[in-house]
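Novice: Sequence and predicted structure, then a few things I'm wondering about:
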Amino acid sequence: MSEIVSRVHSLTAAAAGALPCADEITALTDAAQLALLGELSALRREVDTAISLVASDIERKSARELGPESLARRAGVRSGAELVQRLTGSSLTDARKAVRVGGLLETAASVSPAEETDAPAEPRSIEALAALGGPWSAPIAVTVRNGWLPAEHADRITSGLGVPRDDASTPAYRQAVLRLIADCWDGELTPEDAARNAKATRAVLDREWATQNAQRLYEQRSLKRTVRSDGMVKYDLLVDPATDAQIWTPIRRHLAPRLGGPRFLTDEERARAEELQQDARTNEQLLADTFTAFLTAGITSSGVFGKHTPTVTIAVTTSELKKAITADAARRNSPPHDGPPGQPPGAASGTSTHRPPATPPPEDGIAWLDGTPHPLTGAQLITSLCDGSAAAALLDETGQTLDATKAERTFSTRQRRAMAIRDGGCLIPGCPMPPDATEAHHLNPWNERPQNRKTETKDGICLCRFHHLNLHNQGGHIERRGNTYWLHWPGREPTRLLPKHSLTTQLRTQGTIS
């Protein structure tokens, strides 16, 4: 073991014995705890400095040009940063930061050798930094080495500024570094503040980069939709700052009192603020509801879809609709409670003042959205129909749509929608195609008899393009027996085609259809 390693090993053992335990910390006064945290932070900075110097040297010995002699390659990893990550147990991001900080410390040693331990401490000043030689980043390096600036701040500034595009812009970068360091000293900036200021400075110094970066951010925009196993749907929306301003500004303005914004001045605004404060929904729920409301309003009023504004279709039977209407009336006629709007009874005082009614509430209805096994409550159905965000497709208790027939050979849009709701997608077993990816297949060939020239919803089913063509090409056909459909395939026994919509599952569960 080398002398340095042995010395640090002894230091580690001594530190472990000197560090306080939880009971000792809780017994300290507030002032003593603050002083202890300061001392521990100073100790950590010294250790982090040494780690950074080692990390930087490991990275240099792991250069790709060294090939098989690379230290990282001999250790079985791709880079020096990955080797540092393995040895320190840190994240790869922290390991790379250690390498960068180590590089800064090496730069500091080259432009301004460290003072002897018995020499007076060098005064912290922008003038001293401005007098340094070396590269444009030398002032940052020296502030870290001298303890004038935390390594985290220095790394954020360096990363945010990037590098000068050419020699002509180097003096401007040097002046920007001095200003950013002074801002950190004068304003006690956080690392996040320092990074933001550095990025803004880079945009001013390098307009070409600013343009390219704005375009790069814009091109990364995306929206991902994931359906979880519990039925909840997650939207992962990634937008550039300009788009975010368009989305977030009206939402923040609308929910300002709940998001830490101003309470406003007018009586109306004060009342709105008080209502938001008393709303029982969490901030996350309020944000979700507000975002949905804005999006729905934009769809219905913007005219971007012309006359064909997309409408959500909800499938419901006549009996379930009646239940939903009855339950809604019962809710509207129930005695009012003492809490604010949207808050359950008794929530304002912390005790329940709500007493159960003398008679149980009527059974609520259920309805179904396309492609999901999770039902809507009657209340959700009534709300959706009231605000015009959805259209109801009404079915009887046998699963057939009401008022959806048309005396034409071609299925109408309304009939296609009814078929999609009834079938829930391509009816061929095992086919995952949803309703909007299917075609309407006529069960009764046009040329068999005149009666077939009348198109009715019950005589059509949903098939995807592949299975539709395959059925015609391979000689198969589909037969309707009452309210059930059967696939006849040459050489096989008939197979019943089971609808995939959740409303049909409800009716089969209730026994109203087989």
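Specialist: Looks like it arrived, so ask away.
Novice: okay, CA-based contacts and neighbour counts for the rest of this
Specialist: Noted.
Novice: these two touch, right, residue 468 and residue 441?
Specialist: Yes. In this structure, residue 468 is within contact of residue 441 by C-alpha atoms under 8 Å, at 7.0 Å.
Novice: Who are the contact partners of residue 300?
Specialist: Residue 300 makes contacts with residue 309, as judged by C-alpha atoms under 8 Å, 6 or more residues apart in numbering.
Novice: May I ask which helix or strand encompasses it?
Specialist: helix 283-301 (DSSP states H and E).
Novice: Return the distance of that helix from the chain's centre.
Specialist: Computed by C-alpha atoms, centre = their mean, to the nearest Å, the separation of helix 283-301 from the middle of its chain amounts to 16 Å.
Novice: continuing past that helix, what's the next helix or strand?
Specialist: strand 312-317.
Novice: what secondary structure does the residue nearest the centre of the chain sit in?
Specialist: With distances taken as C-alpha atoms, centre = their mean, residue 236 lies nearest the centre of the chain, 3.9 Å away. Recorded secondary structure, residue 236: strand (DSSP: H, G, I helix; E, B strand; the rest coil).
Novice: Would you check how far apart it and residue 319 are?
Specialist: Using C-alpha to C-alpha, to the nearest Å, residue 236 is found at 38 Å from residue 319.
Novice: same question, residue 44
Specialist: For residue 44, the distance to residue 319 - C-alpha to C-alpha - is 70 Å.
Novice: okay, those two: which has more neighbours?
Specialist: residue 319 (15 against 12; other C-alpha atoms under 10 Å).
Novice: which helices and strands sit right next to the host helix or strand of that one?
Specialist: Taking DSSP H and E as the criterion, residue 319 maps to helix 318-332. Applying 3 or more C-alpha pairs under 8 Å, 6 or more residues apart in numbering; DSSP states H and E, one finds that helix 318-332 makes contact with strand 366-369, helix 378-386.
Novice: One more to weigh against that first structure:
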Amino acid sequence: MELQDATLGDIAERLHELLSSNRKLVTGDELLTSAHDWEAAGRATDAARVWVAAEIENESRRELDSAGLAYRHGFPTAKKLIAATAHVSERTAGSRMALGRQLRSSLSITGLPVPSSFPAVENALHAGQIGVDAAAIICRTLTEVVPRTGWSDAVDEAEWHLVHAATATIGDADTTLRYTVDEIGRLATRIREHLDPDGAEPRDAVKQALRGFSHPRVGTDGMARGKYALPPLQLGVFLAAVDSILSPRTADPEKPLPDGDENDSDQNRCVPPDLRTSEQKLLDAVMILIEMAASSPAASRLNGAAPTVNVHVTLKDLEEGRGVGWIDGSSEPVPLSTVTMLRCDADIVATLFGDDGQVLNQGKTQRLATRKQRRALAARDGGCVIPGCAVPPSRCQAHHVIPWVSIIFAPGRTDIDNLALLCPFHHATIHTSAWTLEMIRGKPHVRPPDWHDPKRSPVPAGQQRTGRPYFR
């Protein structure tokens, strides 16, 4: 069948045949060529989707009343009609309509052409030179300027410049764009501020009015979820704070050591792998900030006391080392390993219950290391004692190597020779990890798991900078 005789259905069927063939045959570097070609086909399809959505909206406008396209097909709005007809979400239909509304050119009732608000973007989109992402960014950013400055030659020039930047290529190649879509967005923002320098103040006021942090909602699985909205200033403060915590990098135990590091090979290879996702690392960083703020003397007091975690646990579970604890405010229990971790270095009140529910003991926080002990630990350990971890002493917790409540360690004894500094991440994992800590001659040592070292030889831990550097 000749292309000029093919219907859209025929072309769609042919595309599906090509996709099936590509999935079986294309590999390696050919995938990059395939990605470029399929994206070119997708841009044509996206342009058509935007165009048809705008036309459906125009033929469903309110003044047509019962003669409108959506009304005649039993839908209250064009968005619902598009969503039902194209089998997409109303959100997708709405975004297509919004972009198409700005790019739609038409003929007036007198037959005269009515150009779109952004003709350069319209031409580039329908020519397949830019995609809907770049088109939407350009239109949305310049639309923020027009209500304040009005349409002008400067806005038209800015539109042309952004379209040119979005379609510019490096050298003679037509496959490598000079600007990514994200870079076009940043460029558009700079142009917006150049066109309307006085608009920054009211735009920021709008963002500040939209800022917020929702109170966590606890689901049936016990996980708390929420949402946040950070304006630029608050985002800058947030990133500066968490980046200072995320900046230390834990060494990769599988990564070969550079030349000249043979002396440190044993210790550097004895590094528990950090398998956290980036989201988990970010959450842990935020929790560190919260803990630091809560422990500050300037922190707000609740009923005259500093922020305190209330943990309820039975004496039987505590003695057997199994079971769960319950934290006030959460409907889901925590394992006993978490209770043990909290009892090391956290302001908690552990309430012990007997078999009949009677309160046996109301634990207090006297087990915490004193300020003098913290200074001594900082001098001895230099930060988190796990090899390869660079978290400084100020962001570490004092871990009882022998549990604070145990047969061989008297409750209430908090001595330097039984404490070691651990960052919150390694403190949370040391209780369940195959890597263990023990004190030898008053200094913490790490015993790796047997799969790492069959003999499980203890390796000196910590980042102490005094003393002889080449001997243990």
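Specialist: Nice, I can see it. Note that this is a predicted model, so its numbers are computed, not measured.
Novice: And the TM-score, once the two are fitted together?
Specialist: Once superposed, the chains reach a TM-score of 0.57 (TM-score structural alignment, normalised by the length of the second structure), with 329 aligned residues with a C-alpha RMSD of 4.2 Å.
Novice: re the thing from before, buried residues in the helix holding residue 319 of the first structure?
Specialist: 320-321, 323-328 (16 or more other C-alpha atoms under 10 Å).
Novice: Of those residues, which is the nearest to residue 259 of the first structure?
Specialist: Using C-alpha to C-alpha, residue 328 comes nearest to residue 259 of the first structure of the buried residues of helix 318-332 of the first structure, at 32.7 Å.
Novice: Shouldn't residue 349 of the second structure be within a helix?
Specialist: No. Counting by three-state DSSP, residue 349 of the second structure falls outside a helix, being strand.
Novice: Now it: closest residue in space, sequence neighbours ignored.
Specialist: Residue nearest to residue 349 of the second structure in three dimensions, not counting chain neighbours: residue 310, with 4.9 Å by C-alpha to C-alpha, 6 or more residues apart in numbering.
Novice: Just tell me what that neighbour corresponds to in the first structure.
Specialist: If you follow residue 310 of the second structure across to the first structure using TM-score structural alignment, you land on residue 313.
Novice: counterpart of residue 22 of the first structure in the second structure?
Specialist: In the second structure, residue 22 of the first structure lands on residue 20 (TM-score structural alignment).
Novice: what do you get for residue 190 of the first structure?
Specialist: Aligned partner of residue 190 of the first structure by TM-score structural alignment: residue 180.
Novice: who's in contact with that match?
Specialist: residue 166.
Novice: Make JSON lines out of the buried residues of helix 318-332 of the first structure and add distance to residue 93 of the first structure.
Specialist: Formatted as JSON lines, those follow (distance: C-alpha to C-alpha, whole Å):
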{"residue": "320", "distance to residue 93 of the first structure": "56"}
{"residue": "321", "distance to residue 93 of the first structure": "56"}
{"residue": "323", "distance to residue 93 of the first structure": "57"}
{"residue": "324", "distance to residue 93 of the first structure": "55"}
{"residue": "325", "distance to residue 93 of the first structure": "57"}
{"residue": "326", "distance to residue 93 of the first structure": "59"}
{"residue": "327", "distance to residue 93 of the first structure": "56"}
{"residue": "328", "distance to residue 93 of the first structure": "55"}
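Novice: Please identify the buried residues of stretch 304-312 of the second structure?
Specialist: 306-307, 311-312.
Novice: Only the buried residues of the helix ranked longest in the first structure, if you could.
Specialist: Looking across the first structure with DSSP state H, the single longest helix is helix 30-61. For helix 30-61 of the first structure, the neighbour count (16+ other C-alpha under 10 Å) marks 36, 45, 48-49, 51-56, 58-61 as buried.
Novice: That one vs the second structure, average distance?
Specialist: Compared with the second structure after the fit, helix 30-61 of the first structure shows a mean deviation of 3.7 Å (mean C-alpha distance after the TM-score superposition for the first structure).
Novice: now that helix, how far from the centre of its chain.
Specialist: 34 Å.
Novice: What of stretch 208-223 of the second structure?
Specialist: Using C-alpha atoms, centre = their mean, the offset of stretch 208-223 of the second structure from its chain centre is 15 Å.
Novice: Could you list the residues in contact with that stretch?
Specialist: Applying C-alpha under 8 Å, 6+ apart, the set of residues contacting stretch 208-223 of the second structure is 224-231, 330-332.
Novice: that older thread, for the match of residue 22 of the first structure, identify the helix or strand it belongs to.
Specialist: Per DSSP H and E: helix 8-25 holds residue 20 of the second structure.
Novice: so that helix versus helix 30-58, what angle?
Specialist: For helix 8-25 of the second structure against helix 30-58, the angle by axes from the mean of the first three to the mean of the last three C-alpha atoms, to 10 degrees is 160 degrees.
Novice: Are there helices or strands packed against helix 8-25 of the second structure, and which ones?
Specialist: Secondary elements touching helix 8-25 of the second structure (3+ C-alpha pairs under 8 Å, 6+ apart): none.
Novice: so residue 131 of the second structure makes contact with residue 41?
Specialist: No. Contact between residue 131 of the second structure and residue 41 fails when scored by C-alpha under 8 Å: they sit 10.6 Å apart.
Novice: Doesn't residue 151 of the second structure lie inside a helix?
Specialist: No. Applying three-state DSSP, one finds residue 151 of the second structure to be coil, outside a helix.
Novice: From residue 100 of the second structure, how far out is it?
Specialist: 19 Å.
Novice: Please say which position in the second structure residue 222 of the first structure maps to.
Specialist: In the second structure, residue 222 of the first structure lands on residue 213 (TM-score structural alignment).
Novice: I should have written residue 70 of the first structure there, sorry.
Specialist: Aligned partner of residue 70 of the first structure by TM-score structural alignment: residue 68.
Novice: does residue 444 of the second structure belong to a helix or a strand, and which?
Specialist: Counting by DSSP H and E, residue 444 of the second structure is found in strand 443-447.
Novice: Give the aligned range of that strand in the first structure.
Specialist: Using TM-score structural alignment, strand 443-447 of the second structure pairs with nothing in the first structure.
Novice: Show me what that strand packs onto, helices and strands only.
Specialist: strand 436-440, strand 459-460.
Novice: and with 10 Å instead?
Specialist: On a contact count with 3 or more C-alpha pairs under 10 Å, 6 or more residues apart in numbering; DSSP states H and E, strand 443-447 of the second structure meets helix 371-381, strand 419-422, strand 436-440, strand 459-460.
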